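In: need a structure here:
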Amino acid sequence: MNTNQLISEIQKKKSFLCIGLDVDLDKIPKHLLKEEDPIFAFNKAIIDATYHLCVSYKPNTAFYEAYGLKGWKALEKTINYLNENHPDIFTIADAKRGDIGNTSTMYAKAFFEDLAFDSVTVAPYMGKDSVEPFLAFEDKHTILLALTSNQGAFDFQTKTVDGKELYKQVLETSKTWKNSRNLMYVVGATKAEYLADIRNIIPDSFLLVPGVGAQGGNLQEVCKYGMADNVGLLINSSRGIIYASNGEDFAQVAAEKAKELQQEMQLILSQ
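Out: I've put the predicted structure just below:
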């Protein structure tokens, strides 16, 4: 999926919501544990209830890798289900990969070719030769960790080096990499006050913004400082939607929570 297709989907659905599919078997409704593949059964129910309200889904691969082969198969079934039934949905492999040379190429092939995700999250710490292999894939997007929502982000990302915060140096340097047009960036919703400076550096790039909901990020603040002319935002909510209920009505309640965010987004877009 290219950026214009994503923008078109945002305009059609009046939504820039991304739903995180972070499946923990200790948190899903107990009746699903009787299913042959409870992870996929949970994901399918969430997708069926919410696909018309969001433009993106983001499985965090750690929640699948933790269950070994069964978990990876559930991830494969989930992305196949999305690609076959909702090809207009933007898919994100939240894998936070990043290594040099051929290793990055193999990671990219795993997520872009084998699993056919539209995008993957990548850590920038090892520099351009760890990121450019991802950027080489046409109509695929590399979502670079820039300023994350966790407390530990202050350990390095906001430290000043030669008079400039490290995250700003990451943003500026990444723009010089080959095929940088395929870059998106992760900026946590809990760092909304930084978004104005970020937009000065990357005015049109899409930002994946986790942290709205359970982590306390404010949607209005994020949009005030971070929205671009092309919207340029994918606001992720995971726990606040998918675990809003642990009863048999979990999918219905998830849809209600997603609808609340979509309606708020629709209002913002109309202003």
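In: all contacts plus neighbour counts: C-alpha atoms, from now on.
Out: Noted.
In: Only the buried residues of the lengthiest helix in the chain, if you could.
Out: The longest helix of the chain (DSSP state H) is helix 250-270. Residues of helix 250-270 classed as buried by neighbour count (16 or more other Cα atoms under 10 Å): 250-259, 261-262, 265-266, 268-269.
In: same question, stretch 148-165
Out: Buried-residue list, stretch 148-165, by 16+ other Cα under 10 Å: 148-149, 153, 157.
In: Tell me where the stretch 151-271 of the chain has helices.
Out: All helices of the stretch 151-271 of the chain, identified by DSSP state H, counting those that start in this stretch, fall at 153-156, 166-174, 195-201, 219-226, 239-242, 250-270.
In: tell me the two of the buried residues of stretch 148-165 that are most distant?
Out: Spatial extent of those (Cα to Cα) is set by the pair Ser149 and Gln157 at 10.9 Å.
In: and the gap between the most far-flung residue of the chain relative to its centre and Lys168?
Out: What lies farthest from the middle of the chain is Asp162; by Cα atoms, centre = their mean that is 31.1 Å. Per Cα to Cα, to the nearest Å, Asp162 is found 12 Å from Lys168.
In: swap in Asp118?
Out: Applying Cα to Cα to Asp118 and Lys168 gives a distance of 26 Å.
In: distance between the ends of stretch 134-143?
Out: Stretch 134-143: ends 10 Å apart by Cα to Cα.
In: how about stretch 60-79: buried residues?
Out: Buried-residue list, stretch 60-79, by 16+ other Cα under 10 Å: 60-61, 63-64, 71-79.
In: out of those, who's nearest Lys175?
Out: Using Cα to Cα, the buried residues of stretch 60-79 come closest to Lys175 at Asn60, 25.8 Å.
In: to compare against the first, here's another:
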Amino acid sequence: MTANQLFKNICRKKSFLCIGLDTDIKKIPKHLLSEKKPIFEFNKAIVDATADFCVAYKLNIAFYESLGVEGWQALEETVDYIRHHYPDQFLIADAKRGDIGNTSEMYAHTFFEQFNFDAVTVAPYMGEDSVSPFLKYPDKWVILLALTSNKGAFDFQLTEDANGEKLFEKVLHRSMNWATSDRMMYVVGATKEAYFEKIREIVPNHFLLIPGVGAQGGDLEKVGELAINDQCGILVNSSRQILYASDSNLFYKAAAFEAQKIQQVMYAVLLKHGWVS
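Out: Purely as a prediction, here's the structure:
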């Protein structure tokens, strides 16, 4: 999926919502635990209920690999289900991988060939040769960690060199030479809204994947105003607010309600910019 195709999906669905399928078996409704495949059944119900309100799903790999073989099977089944029933969805493996070349080649093979994701999150701090294996797939995306939403981002990402350049700015400047805006996105936390203007100065054309709205305290309306570019250029992720809106048998209806509430705010942002009517 190209950036232009993603933008068209955003306009068609009047949404730039990415739903994080961070499915925690300890938090799903208890009645699902009697199912043979509880994680997949939960994901399937959530996807069926919310697909009209979002353009992407982000699966945090930790929640699946922590369950061993059954978790990996649930991951594969979820991706296959979305691919078959909702082929317009942009699928992100939130894996935060990044290692020396031959190891990264295996990670890229895993998520792009074995699981057929559109994109994978990658940590850039081992440099270009740890990222380039992911860029060998011409129709796939790399989403580099740039400025994250957690408090620990201040430990390293916001430190400055002798010239006053912050580490996350250095990551943005250097990585722009690795791929075009049709191949690379950046993770920027919603709680770091003070830095959106600077980020857009450095990477005006790239999509930003923005977590941290909702449970982590990010303000969706501010994000929509500060981070957007001339082709929208943002995917805003929400996970817990949607997934765990209810633990009743009708959990999926509560999830749909929360997703639609977020989508309506996004619709107002897109309407203001004249991209939808």
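In: picking that back up, which ones among the buried residues of stretch 148-165 of structure 1 are found in strands?
Out: Assigned to strands by DSSP state E, none of these qualify.
In: Can you add distance to Gly216 of structure 1 and give those back as a markdown table?
Out: Conversion of the buried residues of stretch 148-165 of structure 1 to a markdown table gives the following (distance: Cα to Cα, whole Å):
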| residue | distance to Gly216 of structure 1 |
| --- | --- |
| Thr148 | 14 |
| Ser149 | 10 |
| Ala153 | 16 |
| Gln157 | 20 |
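In: out of the residues you listed, which one sits closest to Leu219 of structure 1?
Out: The closest of those, once distances to Leu219 of structure 1 are taken by Cα to Cα, is Ser149, at 13.7 Å.
In: what helix or strand does Ile79 of structure 1 sit in?
Out: helix 68-85 (DSSP states H and E).
In: Give me the helices and strands touching the helix or strand just after that helix, please.
Out: With elements assigned by DSSP H and E, the helix or strand that comes after helix 68-85 of structure 1 is strand 90-97. Applying 3 or more Cα pairs under 8 Å, 6 or more residues apart in numbering; DSSP states H and E, we find strand 90-97 of structure 1 packed against strand 56-58, strand 119-122.
In: Give me the mean distance between the helix or strand following the longest one and structure 2.
Out: The one in question is strand 119-122 of structure 1. Downstream of strand 119-122 of structure 1, the next assigned helix or strand under DSSP H and E is helix 128-135. With mean Cα distance after the TM-score superposition for structure 1, helix 128-135 of structure 1 departs from structure 2 by a mean of 0.6 Å once superposed.
In: Apart from its neighbours in sequence, what residue is nearest Phe251 of structure 2?
Out: Ala245 (6.8 Å; Cα to Cα, 6 or more residues apart in numbering).
In: how much space between the one you found and Glu76 of structure 2?
Out: Ala245 of structure 2 is 25 Å from Glu76 of structure 2, by Cα to Cα.
In: didn't Val265 of structure 2 look like it was pressed against Val223?
Out: No: contact criterion Cα atoms under 8 Å: Val265 of structure 2 and Val223 do not qualify, at 11.2 Å.
In: and for those two, which residues touch both?
Out: Applying Cα atoms under 8 Å, 6 or more residues apart in numbering, one finds that no residue jointly contacts Val265 of structure 2 and Val223.
In: What helices and strands are in contact with the helix holding Ile79 of structure 1?
Out: helix 38-50, helix 62-65.
In: which of these sits most buried?
Out: Stretch with highest mean neighbour count among those: helix 38-50 (a mean of 20; mean count of other Cα atoms under 10 Å).
In: Lys58 of structure 1: what's it in contact with?
Out: 18-21, 91-94.
In: Same question for Gly101 of structure 1.
Out: Gly101 of structure 1 touches 129-130, 133, counting by Cα under 8 Å, 6+ apart.
In: and if you look at Gly71 of structure 2?
Out: 39, 63-65.
In: one more time with 7 Å
Out: Neighbour list for Gly71 of structure 2: 64-65 [criterion: Cα atoms under 7 Å, 6 or more residues apart in numbering].
In: before we move on, what about Met106 of structure 1?
Out: Contacts of Met106 of structure 1 (Cα under 7 Å, 6+ apart): none.
In: Checking it next. Helix, strand or coil?
Out: helix (DSSP: H, G, I helix; E, B strand; the rest coil).
In: repeat for Val23 of structure 1
Out: Note that with three-state DSSP, the state of Val23 of structure 1 is coil.
In: Next, work out how far apart Tyr67 of structure 1 and Tyr81 of structure 1 are.
Out: 20 Å.
In: now do Cys223 of structure 1
Out: 31 Å.
In: Also Ala41 of structure 1?
Out: 11 Å.
In: Then Lys257 of structure 1?
Out: Taken as Cα to Cα, the span from Lys257 of structure 1 to Tyr81 of structure 1 is 22 Å.
In: Between Cys223 and Tyr81 of structure 1, which has more neighbouring residues?
Out: Each of Cys223 of structure 1 and Tyr81 has its neighbours counted (other Cα atoms under 10 Å); Cys223 has more, 20 against 16.
In: which residue lines up with the more buried one in structure 2?
Out: Aligning on TM-score structural alignment places Cys223 of structure 1 opposite Gly224 in structure 2.
In: Nearest residue to its match in space, ignoring adjacent ones along the chain?
Out: That would be Val269: by Cα to Cα, 6+ apart, it lies 6.3 Å from Gly224 of structure 2.
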